[in-house]
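Asker: got a structure for you, letters missing:
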């Protein structure tokens, strides 16, 4: 608790506490839903648990369009923050820059790196896009409310930037490896190779988790902490479901490959 007091800067606000807890609970729920087979419908899971008339009633988008809906609103929220809050201290500037660059990178990957075989169901795209937008805007606003408060005695923003850059670089690298698995026009899924794919099914999710922990360390704000925890739970659930999917589709998928954390889970 003393470490938390020394490392967290959060203004006394019921709204911040309520939003932090709400975001954490929602993400834990989504992570548990992934483990139980109730997936958000994008990538390889877009048509899971859908059949017949109910599937036909849903609106399916192309993967590229759906993924842009996921990430463009959050990118615009980060970009707008430089205009809305022009007078920023260094921690605020580092946080908004990290969030904006993170979602810029995501949109860049959607347009120029990813290769697609499935699709995205519209309601899942709207849900995820709304969530990414809301956590980005809320994190930036709560950081704005924290400006002027005493700095934490344990200053982690520079460590956070290093962790963030490690996470975003590892995520980009493993997305690149995934894109190289298919030739142009190929649709079938394959067992990923290279990088940490020999250790875990979803190293791109591992580095996404690292990215958001880097963002928390830059911010040192309660809301950013709960977002990092919640996203970790959700991506652990998504990774578990992905590993299970690989095992069901490929008899030769290595049993010793974990879901997201090498040798552990």
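Answerer: It's in. Only a predicted model underlies this, so the values are computations on that prediction, with no experimental measurement involved. Residues are numbered from 1 along each chain as shown.
Asker: can we go C-alpha only for contacts and neighbour counts from here?
Answerer: Fine.
Asker: Show me where the stretch 51-200 of the chain has its strands.
Answerer: 60-61, 119-121 (DSSP state E, counting those that start in this stretch).
Asker: so which of these is the most packed in?
Answerer: strand 119-121 (a mean of 23; mean count of other Cα atoms under 10 Å).
Asker: neighbouring contacts of it?
Answerer: By Cα atoms under 8 Å, 6 or more residues apart in numbering, the surrounding residues in contact with strand 119-121 are 41, 42, 43, 46, 58, 59, 60, 61, 62, 63, 66, 67.
Asker: Farthest-apart pair in those, please.
Answerer: 58 and 67 (16.8 Å; Cα to Cα).
Asker: More neighbours: which of these two?
Answerer: Just comparing residue 58 and residue 67: by other Cα atoms under 10 Å the higher neighbour count belongs to residue 67, 24 against 12.
Asker: Skipping its backbone neighbours, what lies nearest that one in space?
Answerer: residue 110 (6.6 Å; Cα to Cα, 6 or more residues apart in numbering).
Asker: Any chance of JSON lines for the contacts of strand 119-121, columns distance to residue 256?
Answerer: Formatted as JSON lines, those follow (distance: Cα to Cα, whole Å):
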{"residue": "41", "distance to residue 256": "27"}
{"residue": "42", "distance to residue 256": "26"}
{"residue": "43", "distance to residue 256": "24"}
{"residue": "46", "distance to residue 256": "27"}
{"residue": "58", "distance to residue 256": "37"}
{"residue": "59", "distance to residue 256": "38"}
{"residue": "60", "distance to residue 256": "35"}
{"residue": "61", "distance to residue 256": "35"}
{"residue": "62", "distance to residue 256": "34"}
{"residue": "63", "distance to residue 256": "31"}
{"residue": "66", "distance to residue 256": "33"}
{"residue": "67", "distance to residue 256": "31"}
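Asker: adding another structure so you can compare the two:
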């Protein structure tokens, strides 16, 4: 049970109720007293202590329907979050969690293992284009693993554990097994030792896409100093054209792979990926407009200039 803090002005007495499945340790009347200038993160910490659950398993909201979420942020005070004296907050147990970084590492391990396996199982005499396709795809996912470990900073520390299976399906099945099975098909193998001319243009697009995608990721990393939840408006190559130039350069990378492989499975992966990236880009555009209503220059396209 949280205790009122003595000799503090502007105390906020908060009533806690469960939302959804009851949390055993939070049953009954729970009251916590904090200062209105305390951070929302401190409220999460107090409720974590009361419930015995990690702060990452908890979601606190001001409404029973959960639409007024209180962000777990050190930069936001209780007053900023709209929590006044006598407020009722609802706490939901999000279930077992897994780190975002860990999920990324698991996702990309699939293609890194599946592609060389099917390449060697399916092909006795791979064509130069098939061998180059393998190297390009392995390089792309190795880059993603390194960025996941050393570059990316995440807004949320964790996600529900069950999501790892859904997220991994895209990479293990679509860009892993399905893409590799058809890209390394014996029927696609040719005896020629020379690459088709269009392949060289594909190599160029791939090189530009990979390098610029990494550069944009480094820009995005610099926008959020370590240990903070600070957000800033990004700028740099591509940001004047689309909301998410990292997605634009990612699309360019895979277009290069397609021109080398000439496999419909690569094209299918591009279509599905771009559709998903468009959804993410729209959400990011909405967030930029909401958080920086006066300073942010609105973008019409999220992923591909003039198209999406």
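Answerer: Received it, and whenever you're ready, just let me know what you need. Given the structure is predicted, the values throughout are model-derived calculations rather than measurements.
Asker: Export the strands of the stretch 51-200 of the first structure as CSV, with columns for distance to residue 242 of the first structure.
Answerer: Listed next are these as CSV, based on distance: least, Cα to Cα, whole Å:
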stretch, distance to residue 242 of the first structure
strand 60-61, 21
strand 119-121, 16
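Asker: Distance of the counterpart of residue 114 of the first structure in the second structure relative to residue 250 of the second structure?
Answerer: With TM-score structural alignment as the criterion, residue 114 of the first structure lines up with residue 152 in the second structure. Distance, residue 152 of the second structure to residue 250 of the second structure, by Cα to Cα, to the nearest Å: 15 Å.
Asker: repeat for residue 166 of the second structure
Answerer: Counting by Cα to Cα, the gap from residue 166 of the second structure to residue 250 of the second structure is 21 Å.
Asker: With neighbour numbers in mind, choose between the two.
Answerer: Set residue 166 of the second structure next to residue 250 and count neighbours by other Cα under 10 Å: residue 250 wins out with 25 against 11.
Asker: Quick check: that one vs residue 236 of the second structure, distance?
Answerer: Distance from residue 250 of the second structure to residue 236 of the second structure, counting by Cα to Cα: 16 Å.
Asker: In contact with residue 222 of the second structure: list those residues for me.
Answerer: So residue 222 of the second structure contacts nothing (Cα under 8 Å, 6+ apart).
Asker: which residue in the first structure lines up with it?
Answerer: Match for residue 222 of the second structure (TM-score structural alignment): residue 180.
Asker: how much space between its match and residue 115 of the first structure?
Answerer: In terms of Cα to Cα, residue 180 of the first structure sits 8 Å off from residue 115 of the first structure.
Asker: ok, now residue 211 of the first structure?
Answerer: According to Cα to Cα, residue 211 of the first structure and residue 115 of the first structure sit 23 Å apart.
Asker: who has more neighbours, the two?
Answerer: Higher neighbour count among residue 211 of the first structure and residue 115: residue 211, with 28 against 23, using other Cα under 10 Å.
Asker: if you skip the residues just before and after it, what's nearest to the match of residue 114 of the first structure?
Answerer: Counting by Cα to Cα, 6+ apart, the residue nearest residue 152 of the second structure is residue 221, at 6.2 Å.
Asker: Hmm, residue 151 and that neighbour touching each other?
Answerer: Yes: contact criterion Cα atoms under 8 Å: residue 221 of the second structure and residue 151 qualify, at 6.6 Å.
Asker: Contact partners for the counterpart of residue 242 of the first structure in the second structure?
Answerer: Counting by TM-score structural alignment, residue 242 of the first structure corresponds to residue 284 in the second structure. By Cα under 8 Å, 6+ apart, residue 284 of the second structure lies in contact with residue 243.
Asker: quick one: which helix or strand includes residue 284 of the second structure?
Answerer: In this assignment (DSSP states H and E), residue 284 of the second structure forms part of helix 264-291.
Asker: same thing with residue 16 of the first structure?
Answerer: Applying DSSP H and E, one finds residue 16 of the first structure within helix 14-35.
Asker: the helices in the stretch 101-250 of the first structure, which residues?
Answerer: 122-146, 157-179, 203-219, 222-249 (DSSP state H, counting those that start in this stretch).
Asker: Of those, which stretch is the most buried?
Answerer: Counting by mean count of other Cα under 10 Å, the most buried of the helices of the stretch 101-250 of the first structure turns out to be helix 203-219, with a mean of 27.
Asker: elements contacting that one?
Answerer: Judged by 3 or more Cα pairs under 8 Å, 6 or more residues apart in numbering; DSSP states H and E, the packing partners of helix 203-219 of the first structure are helix 90-112, helix 157-179, helix 222-249.
Asker: what would the ones you listed look like in TSV with distance to residue 203 of the first structure?
Answerer: Shown next, in TSV, are those (distance: least, Cα to Cα, whole Å):
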stretch	distance to residue 203 of the first structure
helix 90-112	16
helix 157-179	7
helix 222-249	9
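Asker: Those helices: which one's closest to residue 53 of the first structure?
Answerer: With distances scored as Cα to Cα, the stretch of those nearest to residue 53 of the first structure is helix 222-249 (24.1 Å).
Asker: average gap between that closest one and the second structure?
Answerer: Following the fit onto the second structure, the mean deviation recorded for helix 222-249 of the first structure is 1.8 Å by mean Cα distance after the TM-score superposition for the first structure.
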